[in-house]
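Asks: would you be able to build a 3D model of this:
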Amino acid sequence: MTLLTIQNASQRSRLSEPTLRYYEEVGLIGPIARDERSGHRRYRERDLDDLQVLACLRAMGVGIEDMRTYQANRAKGREAAGEQRDILNRHARRIEQEIETLGVHLRYLEAKAGLWDARDRGDAAEEAVAADRVNALLGELEAVMA
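Replies: Reported below is the predicted structural model:
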């Protein structure tokens, strides 16, 4: 059985060493085996599987409590399948909302850049059109920021 140092586990999971320690502290992983002589953590392949799942969830903005539930449900298998689906669907809806919000932000920034571009070129007609675009987006922007 191959045992990995925290540095190796960090590199393979793409989670920082402090994050690995924190995840063990809050019970998301582990307990992690320790070297009998040095007391240093030694990660098993199974630990890395858990870390890779957590790294994916973290990258998607899933919070610690949902990570904890997701990890516990992995061990339950099929009996927890519905709850796993619900957790993932809830976060998928959250990401859809974030994408919608970012789309509004992007359109606003592009419109505002177009306004400044028209000003830079001294094109008063295009500046007026760009100002109308910016003003039209302000309501959308306010709605997503509320």
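Asks: please count neighbours and contacts with C-alpha atoms only from this point.
Replies: Noted.
Asks: would you state the helices of this protein in chain order?
Replies: For the chain, the helices defined by DSSP state H cover 6-13, 17-25, 45-59, 64-76, 81-121, 124-145.
Asks: most tightly packed of those?
Replies: Across these, averaging neighbours per residue (mean count of other C-alpha atoms under 10 Å) puts helix 6-13 on top, at a mean of 17.
Asks: quick one: contacts of it?
Replies: Helix 6-13 has contacts (C-alpha atoms under 8 Å, 6 or more residues apart in numbering) with 16, 17, 20, 41, 42, 43, 48, 51, 52, 55.
Asks: another sequence for comparison is provided below:
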Amino acid sequence: MSFFNIGEAAKKSGIHIKMIRYYEEQGLITKLKRSEAGYRLYQENDIQVLLFIKTARELGFSIIEIKKLLDLWKNKKRSSQDVKKIAQQHIEKLQSKMDELKSMLNTLENLVNCCQGNDRPECPILEKLSRIYNI
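Replies: The predicted model follows:
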């Protein structure tokens, strides 16, 4: 059975050492073995967990969602319905964020189109921003 120190685990997973420690603090990585000197020792299955976390983070899942997904992943008697529910809820959150971003983009594009972009001081972009924040 091979063991890796945190630096090797970071290299194998592509996750920064500080993030690995953070994931441990959050309870995403558990039951690590320790060397006689007290250093964390990672096994291949720990690397797989780190890769799972990395992929889930790349998809925008929160730490809480990842914890739930990890628990389901480790539970061989899980219901795929539970996994799908978490993923579906995440899709809804992403869709909401996309809608917000599209609205922001449209507003900014309209303002840019209204701005002459010349030597004159009038600028609808600044006017709109000052109205938003009552400057």
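Asks: tm score of chain vs chain?
Replies: Scored against TM-score structural alignment, normalised by the length of structure 2, the superposed chains reach a TM-score of 0.75; 124 aligned residues with a C-alpha RMSD of 2.6 Å.
Asks: returning to that earlier point: need the helices of structure 1 in CSV (columns: distance to residue 33 of structure 1).
Replies: Shown next, in CSV, are the helices of structure 1 (distance: least, C-alpha to C-alpha, whole Å):
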stretch, distance to residue 33 of structure 1
helix 6-13, 11
helix 17-25, 11
helix 45-59, 10
helix 64-76, 18
helix 81-121, 28
helix 124-145, 46
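Asks: quick one: closest of these to residue 35 of structure 1.
Replies: Between residue 35 of structure 1 and those, the shortest separation by C-alpha to C-alpha is 11.5 Å, and it involves helix 6-13.
Asks: quick one: that closest one to helix 45-59, angle?
Replies: Taking axes from the mean of the first three to the mean of the last three C-alpha atoms, to 10 degrees, one finds that helix 6-13 of structure 1 is oriented at 60 degrees with respect to helix 45-59.
Asks: chain center to helix 6-13 of structure 1: distance?
Replies: 19 Å (C-alpha atoms, centre = their mean, to the nearest Å).
Asks: that helix vs structure 2 - mean distance after superposition?
Replies: For helix 6-13 of structure 1, the mean deviation from structure 2 after alignment is 2.1 Å (mean C-alpha distance after the TM-score superposition for structure 1).
Asks: that helix to helix 17-25, inter-axis angle?
Replies: On the basis of the same axes, to 10 degrees, helix 6-13 of structure 1 is oriented at 90 degrees to helix 17-25.
Asks: in structure 2, what range does helix 6-13 of structure 1 match?
Replies: The alignment of helix 6-13 of structure 1 onto structure 2 (TM-score structural alignment) spans residues 6-13.
Asks: coming back round to it: the helices of structure 1: which one's closest to residue 36 of structure 1?
Replies: When the helices of structure 1 are compared by C-alpha to C-alpha, helix 6-13 sits nearest residue 36 of structure 1, at 15.1 Å.
Asks: quick one: residue 42 of structure 2 from residue 1 of structure 2, how far?
Replies: Per C-alpha to C-alpha, to the nearest Å, residue 42 of structure 2 is found 10 Å from residue 1 of structure 2.
Asks: which of the two has more neighbours?
Replies: residue 42 (21 against 4; other C-alpha atoms under 10 Å).
Asks: what residues does the equivalent of that one over in structure 1 make contact with?
Replies: Aligned counterpart of residue 42 of structure 2 in structure 1: residue 43 (TM-score structural alignment). Neighbouring residues of residue 43 of structure 1 by C-alpha under 8 Å, 6+ apart: 3, 4, 5, 6, 9, 32, 33.
Asks: about what we covered before: what would the contacts of helix 6-13 of structure 1 look like in TSV with distance to residue 144 of structure 1?
Replies: Putting the contacts of helix 6-13 of structure 1 into TSV (distance: C-alpha to C-alpha, whole Å) gives the following:
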residue	distance to residue 144 of structure 1
16	33
17	36
20	35
41	45
42	46
43	43
48	38
51	34
52	33
55	28
